[in-house]
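Enquirer: when you get a sec, could you give me coordinates for this:
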Amino acid sequence: MPKLMEGKAGIVTGAGSGIGRASAMSFANEGAKVMVSDILLESGEETVRLIKETGGDACFIQCDVSNEDSVKELVDQTIEKYGKLDFAHNNAGISNPPADIVNLKSIDWERTLKVNLDGLYYALKYEIQAMLKFGGGAIVNTASHSGLKGTPRKGAYVATKWGVNGITKTVALEYARQGIRVNSICPSMTLTPMLERYFEQAPDQAEIIKNSFPLKRVGTIEEQANAAVWLCSDKASYITGVNLAVDGGLSSQSYPS
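Expert: Reported below is the predicted structural model:
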């Protein structure tokens, strides 16, 4: 049975850990050649090692998405290596230190916007230029549940994730006729190693958090990755401009049950 991404090649940014690593591994498991990218050298190289251990095809390029030249080089090197660009998962992002808007430092606001919005702009700009040369492609941007609702003390992060969802819809409209699909995933709280440690240290809080979700649990990085891969696959060929909530039903309820 053919794999979802057999014969395709693409990029995953922020692939050194968490959702990005799971995404890169999932794309590779589905037959894709993956250019792994992260600002952290050792983390990105570890993702490549894990992919190759399971027989996947991956390479690593260090990239700071807040630097336009770095992003252009990432796309150029991917095409040089694989000869095309079929998909991209623009996952790299940061959050601001918790603070209400009065106490949020300007440097934290500016840094969050630089990585999350400028970085996405650079990625879309050069990925789409490349995809236009190769007859189309599919892009998934990582937004957030916080890009659908407000989150206190995360003003810069929330602003950028609403921006991610907005630009996703806009670019999807701009390039639909050229065969380029653009969607976003909106993860809620996801079971990363850091969250696992917190749940172990505070089991009572863990139960409260899990019970706030209609599915009574938080999502896994693999579930987020699976959504990204599916949206980039031909199985989602009629889907573009969608902000997909991968949140266990959290955004569908008006209050915790």
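
Enquirer: C-alpha only now, for contacts and for neighbours.
Expert: Noted.

Enquirer: wait, what's in contact with residue 45?
Expert: Residue 45 is in contact with 16, 60, counting by Cα atoms under 8 Å, 6 or more residues apart in numbering.

Enquirer: quick one: it is in a helix?
Expert: Yes. Membership of residue 45 in a helix is supported by DSSP: H, G, I helix; E, B strand; the rest coil.

Enquirer: which residues sit against the strand or helix carrying residue 24?
Expert: Per DSSP states H and E, residue 24 falls inside helix 18-29. Contacts of helix 18-29 with the rest of the structure, by Cα under 8 Å, 6+ apart, involve 5, 12-15, 33-34, 36, 47, 50-51, 54, 56-58, 89, 91-92, 192, 221-222, 224-226, 228-229.

Enquirer: if we go to 7 Å?
Expert: 5, 12-15, 34, 36, 47, 51, 56-57, 91, 192, 221-222, 224-226, 229 (Cα atoms under 7 Å, 6 or more residues apart in numbering).

Enquirer: now the residue nearest the centre of the chain: how far from residue 12?
Expert: Nearest to the mean C-alpha position of the chain, counting by Cα atoms, centre = their mean, stands residue 91 at 2.7 Å. Distance of residue 91 to residue 12, given as Cα to Cα, to the nearest Å: 7 Å.

Enquirer: got it, and residue 18?
Expert: From residue 18 to residue 12 the distance is 12 Å (Cα to Cα).

Enquirer: one more to put side by side:
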Amino acid sequence: MVSTGLAGRGVVVTGAASGIGRAAALKFAREGAKVLVADLSREGAEETVKEIETAGGVALAVVGDLSDQRVVDQVVERAVEAFGGLDVLVNNAGIMDRMSALGETDDAEWERVIRINLTAPFLLTRAALPHMLAAGRGSLVFTGSEAGLRGSAAGAAYTASKHGVIGLVKNLAVMYRKQGIRANLVAPGPTVTSIKVDADPEAHGPAVIGQLIGANIGRLGSAEEQADAIVFLASDAAAFVNGAVLPVDDGWSAV
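Expert: Next up, the predicted model:
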């Protein structure tokens, strides 16, 4: 059995108050990693930390808007200070759009989705890179989406944001592979989480997408199944995996 090599490593997981992020944070902790839980929800973040600590692990929480540079700096500084370095960054936090077609997407929806789903991972990765470069190693894992692989899984804003994240991952993989840094992405299919979609079923976007999704998806996945893929990509078991986009979707991307 290949060792994950995660014991004692410093890990940041964003969006770890619930869903895929919480499942990933718990799994990293079970592998012996020290985990910083970053999220907008104080209650959820503290619950994740408590669960890790109750099981004998090491964790701490930073609460705030991850598209705010001040919060980003705090996340990275706290991790480095508490853990002695930052080995793994999991850019998992994200929000859905309203499944709006482009013609129905207002400025507020577009800017909010792009800010959280694309700008926040950019800011966090930029802040983490100097520490990883100094150490000569690092693993960056992004939570993308099936919407990053096709145009029929979400609205215009979410689809654009997740296509953008894939481009970011591939560029990172090329730019920093000689410095020992890997960047990979999981593309979840429909997964049971607490994320809600505030869509108007009478609008053009949801009407079109609803028919397409219903015809092509397989079963619903669990947050734990997504977490397994995230931890694998972050670990030494995936030491030669870089720039990969891994669908975790029961074959939806193969349809």
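
Enquirer: give me the TM-score for this pair.
Expert: Once superposed, chain against chain, the TM-score is 0.88 (TM-score structural alignment, normalised by the length of the second structure); 239 aligned residues with a Cα RMSD of 2.0 Å.

Enquirer: equivalent range in the second structure for the helix holding residue 24 of the first structure?
Expert: Mapped onto the second structure using TM-score structural alignment, helix 18-29 of the first structure covers residues 19-30.

Enquirer: how close does the matching stretch sit to the first structure?
Expert: Taken against the first structure, stretch 19-30 of the second structure registers an average deviation of 0.5 Å after superposition, with mean Cα distance after the TM-score superposition for the first structure.

Enquirer: what of stretch 164-173 of the second structure?
Expert: So stretch 164-173 of the second structure averages 0.5 Å relative to the first structure (mean Cα distance after the TM-score superposition for the first structure).

Enquirer: ranges for the strands of the second structure?
Expert: Remark: strands assigned in the second structure by DSSP state E are 10-14, 34-39, 58-63, 88-91, 138-143, 181-188, 245-248.

Enquirer: where in the first structure does the third one align, residue-wise?
Expert: Strand 58-63 of the second structure lines up with residues 57-62 of the first structure when matched by TM-score structural alignment.

Enquirer: which residues touch the matching stretch?
Expert: Here stretch 57-62 of the first structure makes contact (Cα under 7 Å, 6+ apart) with 28, 33-41, 44-45, 48, 51-52, 74.

Enquirer: cool, and stretch 248-255 of the second structure?
Expert: For stretch 248-255 of the second structure, the surrounding residues in contact (Cα under 7 Å, 6+ apart) are 186, 187, 188, 189, 190, 216, 217, 218, 219, 226, 247.

Enquirer: give me the buried subset of those.
Expert: For the contacts of stretch 248-255 of the second structure, a neighbour count by 16 or more other Cα atoms under 10 Å gives the buried set as 186, 187, 188, 189, 190, 217, 226, 247.

Enquirer: the fifth one and residue 166 of the second structure, how far apart?
Expert: Taking Cα to Cα as the measure, residue 190 of the second structure falls 18 Å from residue 166 of the second structure.

Enquirer: residue 246 of the second structure maps to what in the first structure?
Expert: Using TM-score structural alignment as the criterion, residue 246 of the second structure maps onto residue 244 of the first structure.

Enquirer: quick one: residues contacting the closest residue to its match other than its chain neighbours.
Expert: Once flanking residues are discounted, residue 244 of the first structure sits nearest to residue 185: 4.7 Å by Cα to Cα, 6 or more residues apart in numbering. Neighbour list for residue 185 of the first structure: 141, 142, 143, 144, 228, 243, 244, 245, 246 [criterion: Cα under 7 Å, 6+ apart].

Enquirer: possible to save those residues as CSV with distance to residue 153 of the first structure?
Expert: Converted to CSV, the contacts of residue 185 of the first structure look like this (distance: Cα to Cα, whole Å):
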residue, distance to residue 153 of the first structure
141, 23
142, 20
143, 17
144, 15
228, 28
243, 23
244, 24
245, 21
246, 22
